[in-house]
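[1] only geometry, no sequence info:
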């Protein structure tokens, strides 16, 4: 038998390429997973110099104003009192395309916000969808490779896309959203935004809750049909960028209401879906939306490169009162995003004007390429020291949570990838279902291997028999008997 073992870049065999090593089933992810770190670090360096993902984007300045008192849940200063305003910068983007790609393609939209608070910057780095295709960061480079260009033809490869999705059934929920009418927003102003991951809020007393962020557009949801989107892509590939700029320029300031879902910490152990699995949502019947505030975009960039292109975001850019969860996808992003920025923009990307905190930064980081400030001057450059340098503040540590288990590569306990995707399908009107099926059929027809089509049809059928049957009929195939 031919040895076809997957190996690391240094030739060692890889024992598990599907699950990162965590401390117990819920993590957190361990830095000892050298395969994960090598995989992510190499992936971040695959393109020069544009972003590996989210290359095409548009941005704007604005503010966030608190409209509801949530200080019982978090001590974060930007949420501290009704009426408080915090300046911010937002970048919207498509995920898979290059810098010159069209705005109106079917793709998730990045929805990233940098809040300039008095306690440092806080980034919410999400999408216009509440879930994602995968739930472990170790699979992210492979997933994005399928969205990029084939190494031989240099063309997009539908066979690779659907092969990966059909072999990763956790993607079904997000695929169903992407292929629905919401897969192509009419403008960047007419879509919702989500933090997607579960985060932890901690109040001044040290009490915590799990939360999810929802930004609801005040402009209403509007989408484009595939035909109109294709026409616009040919006539004006920068349509979304232009629309956002022109709306702000004429004073039609787009706005979103921020809501959170709040889950008591103890519910995480009993909820019917793992609340840290980013391929799942929390039912709003179980955890209703609670209003927090309002985001308004009211100023365009003066220079696209300096502000939009050099803006760097990371879910690891946190402030006191906001902590992370054991979400395996989030845990990987905490490393990968900052690492990508160090590679793409430079070790001192945080010091650039668009990324610089509005409060004074005090640390012992020195030197690096393009250090353009005072580099700490002659101040003490190590810690601990006897010369009055800045010291740690224990009250600002991230909140603790218990960890148990064996350090190993572990999958999520829950493997129901079908209920929520089926619920989404059943919530749709007949017109929306017809659009969804037509979009899927059109996207899957170029797939060259029938086995892949049948495997994916099986996933649709398990979500809802009608869903799978209609896709199969559209492709001129039958639902596999073993699925029925």
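    Arrived safely. Everything numeric in this text was worked out from a predicted model, so none of it was measured.
[2] from here on, just use CA atoms for contacts and neighbour counts.
    Will do.
[3] and for stretch 151-159, what's in contact with it?
    The contact list for stretch 151-159, computed with Cα atoms under 8 Å, 6 or more residues apart in numbering, reads 146, 147, 148, 149, 150, 443, 444, 446, 447, 448, 449, 452.
[4] please report how far the last one lies from residue 459.
    It refers to residue 452. Between residue 452 and residue 459 the computed distance is 11 Å (Cα to Cα, to the nearest Å).
[5] what do these two both touch?
    Joint contacts of residue 452 and residue 459 (Cα under 8 Å, 6+ apart) are residue 166.
[6] which of these two has more neighbours?
    Neighbour count, other Cα atoms under 10 Å: between residue 452 and residue 459, residue 459 has more, with 25 against 20.
[7] got another, please set it beside the one above:
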């Protein structure tokens, strides 16, 4: 029996009635018999002010928009639940982490950072990953990103950083991008940004899907157990489907083909019942080991390498319900780093301290006042009892006294006793002179960017160099380009030289060395492939008249039970005539889609001597793009002709019937008839691996 979700029960109180349950009404529940024409004096006379329905309708419309978020404006959200694997009582008293399998409702919002609400999903940017846990002890917000590090160390620099990365003030260009002068001017003058910039230039900044994206708490937080003992903690969200990204070329095309690509992907997966799942892991550091590292544990521009402190899985999160109204829920949800519960506490991270002020201040102006916690998506499932009253948007009807201490209300609500489960701040001795000075322990700016670079595979390094060249190539000020190369030379000399060669500035001398020889394999995408599932992967099957319907059917039969989505594409919508003369249903017309919207391509055979797709420019472009973006490409029968037409030098194709050949994610079998079990297994394995780099470029 499914346990009722307390958040569902709470939201039911606020849901509007079913529109089909009665006639249209005004806000005061007065029935309306006509809403197409204003009240006028005669057929062509002036509109009358007494038309209260028209005035109410237009007034609402005029005030529909609230200020969008300064950062993280473009977002997508979903509801779900979190459940721990085991009791975490040995390091925290947080109630939602005590009972294995106990489900805590959550709302998660994913977002980009730089662009406005109308920008595209697939820009190169940090992605927000914010989770609201509706716990029995109140709301807990884990407000993170898909990078484990931030661009600055102290919150006082946050306005400067955001102003620099936002569009240029004179022309409001570019939208949703960091490839411009002010951002790189800031980076070149603030070396603390370099670690996050390395992540930004990697493929981590262009995720294939929110469902295939890691999340991190960024800061070092503190767990507190029942005895008041503290443990430092770093939070990690790891997607079950693995961590997969786009390449820059397809991300740019996707912005035109489907600017809502990531938003649509999340929504469609949940609607189809393919619920995305993440594992929550923690890195735990005993307080006595605070200074055991070569970096400062409180520095938000640093990670703890997993080889030094392994990530301990403690639970899983599943998102299983889409919002019913984007504005009411996804747009009005208010996250705040200071929303914590007993068992979780802060550290003295200077960026975290600033966020604890900034988030609340932002919500006050964006959501119209201090009662934003009254909005259904923000309301705790636990009872709220306090003496806060009135103000804009107060929806609770309070009774009784509104002060403490009192006797008229029986002394209630009263503070919980000292021996209760109430929140108590972690007892930590703090003393020192009032100063404006960064700790010396924060001033190693280059070792961890070098650690990240050293951890990348060859193809990841190539993508990072290309990203730097693209971004800095958009910078119009030569001095900014040159200064950035000087900073990169402190990270790794070879990286700086390769970038410099592409942007026309002097390269550093060959003797420049890397800032660190260390590496962390856990940072490479090659180590984050997931559970081997092909669930929700989209497979394109381009066809023309004469297509072998048996092969198309066998592809479906092999992949769809594994959770993949197979779509037949053709020059036009409707049907094509299959090899046996029967109509073959077409899911989408080739001119309306592109390979960037799919994870793999399979080319079935055709009754013609040579596949008609070899002379179809749309089909050839589709297959060529999938091939050069490293995606699995497969062919059966004379569908191999299409691959041969691309002349991929060095790729082995099947030449003998009933012999499946697999080479760098290219799977071929020239045999007629349905796909063999060997072919199906090879195709599924190639799709599960996501991308296949190192292929030779196609000649055509």
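    Arrived safely. This is a predicted model, so every value here is computed, not measured.
[8] what does the TM-score come to for these two?
    Superposed pair, TM-score by TM-score structural alignment, normalised by the length of structure 1: 0.88. Supporting alignment: 436 aligned residues with a Cα RMSD of 1.6 Å.
[9] thinking again about what came up before, ok, the contacts of stretch 151-159 of structure 1 vs residue 259 of structure 1, which is closest?
    Within the contacts of stretch 151-159 of structure 1, the smallest distance to residue 259 of structure 1 is 31.2 Å, found for residue 147 (Cα to Cα).
[10] mind listing the helices for the stretch 351-484 of structure 1?
    Applying DSSP state H, counting those that start in this stretch to the stretch 351-484 of structure 1 gives helices spanning 419-427, 430-444, 450-463, 465-474.
[11] so what corresponds to residue 395 of structure 2 in structure 1?
    Counting by TM-score structural alignment, residue 395 of structure 2 lines up with residue 372 in structure 1.
[12] what number of residues lie near its match?
    11.
[13] repeat for the one 5 residues further on
    Applying other Cα under 10 Å, we find 9 residues neighbouring residue 377 of structure 1.
[14] now do the SS call for the spatially closest residue to residue 79 of structure 2 that is not a sequence neighbour.
    Computed as Cα to Cα, 6 or more residues apart in numbering, the closest residue to residue 79 of structure 2 that is not its neighbour in sequence is residue 107, at 4.4 Å. In three-state terms, and counting by DSSP: H, G, I helix; E, B strand; the rest coil, residue 107 of structure 2 is strand.
[15] what does residue 107 of structure 2 correspond to in structure 1?
    Checking TM-score structural alignment: residue 107 of structure 2 goes with residue 89.
[16] neighbours around its match, how many?
    25.
[17] residue contacts, it?
    With Cα under 8 Å, 6+ apart, residue 89 of structure 1 has these contacts: 59, 60, 61, 62, 63, 113, 114, 115.
[18] helix, strand or coil for the last one?
    The reference is to residue 115 of structure 1. strand.
[19] structure 2: which residue goes with that one?
    Match for residue 115 of structure 1 (TM-score structural alignment): residue 133.
[20] pick the most deeply packed of the helices of the stretch 351-484 of structure 1.
    The highest mean neighbour count among these, using mean count of other Cα atoms under 10 Å, belongs to helix 450-463: a mean of 22.
[21] any chance you could list what contacts that one?
    With Cα under 8 Å, 6+ apart as the criterion, helix 450-463 of structure 1 contacts 159, 162-163, 165-167, 169, 172, 417-423, 444, 447, 467-469, 471-472, 477, 479-480, 483-484.
[22] residue range for it in structure 2?
    With TM-score structural alignment as the criterion, helix 450-463 of structure 1 aligns to 478-491.
[23] how about stretch 242-259 of structure 1?
    If you align by TM-score structural alignment, stretch 242-259 of structure 1 falls on residues 264-281 of structure 2.
[24] contacts for that stretch, please.
    209-211, 235-241, 311-322, 535-536.
[25] residue range for the lengthiest helix in structure 1 in structure 2?
    Of all the segments of type helix in structure 1, defined by DSSP state H, the longest one is helix 328-344. Under the alignment (TM-score structural alignment), helix 328-344 of structure 1 falls on residues 350-366 in structure 2.
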